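[1] below are the sequence and a predicted model; questions follow.
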Amino acid sequence: MAAGPEASEHLVSHPDVDMVSFTGSTTIGSRIGEVCGAQIKPTVLELGGKSAAIVLEDADLDTTIPTLLGISVIPSSGQSCVCQSRFLVPRSRHDEIVERLVAALAEVKVGDPHDPEVQMGPLITEAHRERVLGFIERAVDQGAKVAFGGGIPEGLTEGRYVEPTLLTNVTSDMEIAQEEVFGPVVAVIAYEDEDDAVRIANDSKYGLAGSVFTSDIAHGFEIARRIRVGTFSVNSYSADFNSPFGGFKKSGIGREHGVAGFESYLIPKTISVDPSVTLPEEIVRSADTVTRGV
């Protein structure tokens, strides 16, 4: 059974809780940080994201297009903090890429996730579906165009389904380009050159994840170094459980996974003695195996 806000805040603020690790929304994470900060209590906060997938001029669309869908709308119906929800594409290839994306989205089967042929299931609650549809409606009001989807799938009125949705004519200052939708909605944003693409990718209060698609992997690494996010992939997106995972800016503080994840739960302690003193043998032995304490 999940605890409500009152019980959760009691647990977070309790003096016997030495450290808090939280995965969830930036709003709740901010409140947890406020409570823990007042107590000088360490936290690890893995919060929201608005990740950008940058498609460079030389990207191979035959492999890029299916990968883009596989790291955005298809997994968990876009209900993922690392969902690549902004596709940054060169203006010179914009129409071609949009056409290919629309054709690929038309092949995505939405429905009961128990069906092995289904690729995309429902959203978590009715209220969340209405929230996602609200984002789409406001995006259109602000000038975006629905290239694909935008509503409830035909024949799936029962349940919490939203069509995989592709929005074009989006600019970086729109709500749909700045706020986390947490649903199967992707905004396509055209850029003029690579510097412009980097600028747009970094134009976000979030900094959790991102990706770049290019035929030149070395150049992909150059782009990766310029994007201010915690995890970034070239020609894919995946989180390695052996590597640190977390974000910059309002995507959180601290890291999960790998050695860095364990270190978040440890507090270094130093014990020193006069260097001229010969230490007892049992202390020397223990120092070989015990390097940290709490």
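    Here it is on my side, so go on. Numbering: from 1, shown residues only.
[2] CA only for contacts and neighbour counts going forward, please
    OK.
[3] which stretches of the stretch 1-150 of the chain form helices?
    Counting by DSSP state H, counting those that start in this stretch, the stretch 1-150 of the chain forms helices over residues 5-13, 26-38, 61-70, 94-105, 126-141, given from the N-terminal end onward.
[4] likewise for the stretch 151-294 of the chain?
    Counting by DSSP H, counting those that start in this stretch, the segments of the stretch 151-294 of the chain that form helices are 175-178, 194-202, 217-226, 258-263, 281-289.
[5] packed most tightly, which of these would that be?
    Among these, ranked by average contacts under mean count of other C-alpha atoms under 10 Å, first place goes to helix 175-178 (a mean of 21).
[6] quick revisit: quick one: which of the helices of the stretch 1-150 of the chain is nearest V284?
    Distances from V284 to each of these were compared using C-alpha to C-alpha; the shortest belongs to helix 26-38, at 37.2 Å.
[7] for N202, see how far away P116 is.
    For P116, the distance to N202 under the criterion C-alpha to C-alpha, to the nearest Å works out to 38 Å.
[8] in CSV: the helices of the stretch 1-150 of the chain, plus mean neighbour count and distance to A197.
    As requested, the helices of the stretch 1-150 of the chain are exported to CSV (neighbours: other C-alpha atoms under 10 Å; distance: least, C-alpha to C-alpha, whole Å):
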stretch, mean neighbour count, distance to A197
helix 5-13, 13, 40
helix 26-38, 16, 25
helix 61-70, 17, 17
helix 94-105, 16, 13
helix 126-141, 16, 21
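[9] can you list these in CSV and add distance to N235?
    Compiled in CSV, the helices of the stretch 1-150 of the chain are given as follows (distance: least, C-alpha to C-alpha, whole Å):
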stretch, distance to N235
helix 5-13, 39
helix 26-38, 28
helix 61-70, 7
helix 94-105, 16
helix 126-141, 28
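[10] quick one, which of those gets closest to K250.
    helix 26-38 (6.6 Å).
[11] contacts for that closest one?
    Taking contacts as C-alpha atoms under 8 Å, 6 or more residues apart in numbering, the residues outside helix 26-38 that touch it are 9, 12-13, 20, 22-23, 42-43, 45-48, 250-252.
[12] before we go on, here's another structure to hold up against the first:
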Amino acid sequence: MANQDYSRNEFFIGGEWVKPSSSRRFELINASTEESLGSVPEAAQADVDRAVAAARHAFDHSGWATSSVAERTAVMGRFAQALEKRAGDISRLVSMQNGMPASLSALFEGSLPVGLLGYYSELVSSLQVDEKRPSQMGKETIVSRRPIGVVAAIVPWNYPVILAMTKIAPALAAGCTIVIKPSPGTVLDSYLIAEAAIEAKVPAGVINWVAADREVGAYLVSHPGVDKVAFTGSTAAGRSIAKVCGELLRPVTLELGGKSAALILDDADLDLVLANLPMVSLINNGQTCFSCTRILAPASRYGQIVDAIASTVAGLTIGDAVDPATHIGPMASAAHRERVEGFIAKGKAEARLVAGGGRPQAQKRGWFVQPTVFSEVSNDSLIAREEIFGPVLAVIPYKDEAEAIRIANDSIYGLGGTVWSADTERALRVANKVQTGTIGINGYALAVGSPFGGVKASGLGRELGPETLSSYQQLRSTYVSG
């Protein structure tokens, strides 16, 4: 039922359901209907202390950190199976909370977290824990990889499960323990993941989950019992976390914002661009850090491309996030819708509105915004500079290939991007000149086995791939002289 009460009253700490230390609670609202989904407890500093203590004890005394790879992968395998059983319920809860279309949440929040556990389980099984290297001054050096310790993971609301698992899976594989702080807007899915951990017999204290606001989240980041921080969220928050971790000399991974560009070259197959536009530029209602929301179009085809994009966007189905037919769901909250609408209002003053620009009339309730397209946009305009984090596209004209590259690079961000051309080699040459951590050729498909992350104001470090596993490990050299 749409109005079912999903309220919870405890945190998951030390392998158990634990009563909160205060009576404060987060109210959760269905983004598509504005109906209450229930409420969950809000953590205070005392709850974070308890969660970190549980993770610290599990790391220092439970044997998890010194367990064999076979023991850890067995736990991860059981955890993956338990999650898979709950995949449908998890993805539905995410869609209700943040408006993610059901077709997308089934993949990103239901299936991919299970796949990530399998990937890191296989990866860690294939790596050497201790490697012997020749020594010029002694007999040999033993290079050891050891778990880094207790991890504080701060997870945003837009992809709460997969972004939690990009931290949980490599942490488990490495032998770390973890305290996760989900966003206040998407907490219900955390309880199903905790239930899966209980069913899988994940050792007590290895995974801990407490929902908290920014202030208590900052307390977790600076907690003396934490050894590493892994954060996904805004660039502003990332800068604050980086400052704290820098002062503490604490390792940190930051996956931050973006304002990525789609470079449509003059020979591009426009039908291919349009077919991929919903996933490349409007994925999760535009609430995605790597979305290509700056569309760079050649002046020679500018009118044709603008008209085609506007027509495609206008034809997308807007509706309840749990409806499989929905392309565009609501914004995650009323406050976020107001923010997006503020940018649209500013866009109307600095560019030409060619599609959307308001609230869909068919949706009487829910935090919906029409997918919106602006043309005649300068790359210096606000809607081309700021990360709007909504279904708002800015189509920017360019004269030649060199100018397209210059415009793409004229941003404080560098997270994603795409290049579209009938000539793959040409597209690759252009892509190599774009300053970004990831880029797609004639599409954009994340790969679990490849590193994901940004340059410039889009972050530090990487998630996914074997490179991430090393960030949850410490290296130690043992010099053997005889």
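    Thanks, I have the structure now. Model, not experiment: these values are computed from the prediction.
[13] I'd like the TM-score for the two structures, please.
    The TM-score (TM-score structural alignment, normalised by the length of the first structure) is 0.91; 273 aligned residues with a C-alpha RMSD of 1.0 Å.
[14] just give me the closest of the contacts of helix 26-38 of the first structure to V82 of the first structure.
    Each of the contacts of helix 26-38 of the first structure was scored against V82 of the first structure by C-alpha to C-alpha, and G48 proved nearest at 8.1 Å.
[15] can you tell me what the closest one aligns to in the second structure?
    G48 of the first structure maps onto G257 in the second structure when the alignment is built from TM-score structural alignment.
[16] my read is that that match contacts F231, right?
    No - taking contact to mean C-alpha atoms under 8 Å, the distance of 11.6 Å between G257 of the second structure and F231 leaves them out of contact.
[17] neighbour count winner among these two?
    When G257 of the second structure and F231 are compared for neighbours, G257 comes out ahead with 29 against 26, by other C-alpha atoms under 10 Å.
[18] show me the contacts for that one.
    Applying C-alpha under 8 Å, 6+ apart, one finds that G257 of the second structure lies in contact with G233, S234, T235, C289, F290, E387, Y413, L415, A457, S458, G459.
[19] quick one: the host helix or strand of Q97 of the second structure aligns where in the first structure?
    Per DSSP states H and E, Q97 of the second structure falls inside helix 87-98. Applying TM-score structural alignment, one finds that helix 87-98 of the second structure aligns to no residue range of the first structure.
[20] now the following helix or strand past that helix: how far from the chain's centre is it?
    Next along the chain after helix 87-98 of the second structure, taking DSSP H and E as the criterion, comes helix 102-105. Distance, stretch centre to chain centre, for helix 102-105 of the second structure: 15 Å (C-alpha atoms, centre = their mean, to the nearest Å).
[21] what sits up against helix 102-105 of the second structure?
    For helix 102-105 of the second structure, contacts defined as C-alpha under 8 Å, 6+ apart pick out S91, R92, V94, S95, N284, A321, V322, D323, P324, T326.
[22] restricted to buried residues, select those in ChimeraX.
    Only the buried members of the contacts of helix 102-105 of the second structure enter the following ChimeraX selection, criterion being 16 or more other C-alpha atoms under 10 Å:
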select :91,92,94,95,284,321,322,326
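[23] turn the contacts of helix 102-105 of the second structure into a markdown table, including distance to I207 of the second structure.
    Listed next are the contacts of helix 102-105 of the second structure as a markdown table, based on distance: C-alpha to C-alpha, whole Å:
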| residue | distance to I207 of the second structure |
| --- | --- |
| S91 | 20 |
| R92 | 23 |
| V94 | 20 |
| S95 | 24 |
| N284 | 28 |
| A321 | 30 |
| V322 | 29 |
| D323 | 32 |
| P324 | 32 |
| T326 | 34 |
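[24] specify which member of the contacts of helix 102-105 of the second structure is nearest to L382 of the second structure.
    Out of the contacts of helix 102-105 of the second structure, the one with the shortest distance to L382 of the second structure is N284. That distance is 22.1 Å, counting by C-alpha to C-alpha.
[25] in the first structure, what residue corresponds to the closest one?
    Taking TM-score structural alignment as the alignment basis, one finds that N284 of the second structure is matched in the first structure by S76.
[26] how much space separates its match from P164 of the first structure?
    Computed as C-alpha to C-alpha, the S76 of the first structure to P164 of the first structure distance reads 11 Å.
[27] cool, and Y265 of the first structure?
    Counting by C-alpha to C-alpha, the gap between Y265 of the first structure and P164 of the first structure amounts to 39 Å.
[28] what comes up buried for the helix or strand where A55 of the second structure lies?
    The secondary structure element spanning A55 of the second structure is helix 45-61 (assigned by DSSP H and E). The neighbour-count check on helix 45-61 of the second structure (16+ other C-alpha under 10 Å) flags 45, 47-59 as buried.
[29] onto which residues of the first structure does it map?
    Alignment of helix 45-61 of the second structure against the first structure: no match, by TM-score structural alignment.
[30] does the residue nearest the centre of the second structure count as helix, strand or coil?
    When the second structure is reduced to its mean C-alpha position, the closest residue under C-alpha atoms, centre = their mean turns out to be L163, at 4.5 Å. Under DSSP: H, G, I helix; E, B strand; the rest coil, L163 of the second structure falls in the helix class.
[31] number of nearby residues for M19 of the first structure?
    The local packing count at M19 of the first structure equals 17, with neighbours defined by other C-alpha under 10 Å.
[32] hang on, it packs against I40?
    No - in this structure, M19 of the first structure is not within contact of I40 by C-alpha under 8 Å, at 9.7 Å.
[33] the aligned partner of V234 of the first structure in the second structure: what's it in contact with?
    In the second structure, the position corresponding to V234 of the first structure is occupied by I441, as judged by TM-score structural alignment. Contacts for I441 of the second structure (C-alpha under 8 Å, 6+ apart) come out as T418, V419, W420, T424, A427, L428, A431.
[34] mind checking how far E137 of the first structure is from T157 of the first structure?
    18 Å.
[35] how close does the aligned partner of S311 of the second structure in the first structure get to P75 of the first structure?
    Structural alignment places S311 of the second structure opposite A103 in the first structure (criterion: TM-score structural alignment). A103 of the first structure is 18 Å from P75 of the first structure, where distance means C-alpha to C-alpha.
[36] now swap in S30 of the first structure and tell me
    The separation that S30 of the first structure has from P75 of the first structure, given C-alpha to C-alpha, amounts to 27 Å.
[37] over to A3 of the first structure?
    According to C-alpha to C-alpha, A3 of the first structure stands 27 Å off from P75 of the first structure.
[38] ok, those two, which is more surrounded?
    Remark: of A3 of the first structure and P75, P75 carries more neighbours, 17 against 9, as counted by other C-alpha under 10 Å.
[39] who's in contact with the more buried one?
    Residues counted as contacts of P75 of the first structure (C-alpha under 8 Å, 6+ apart) are M120.
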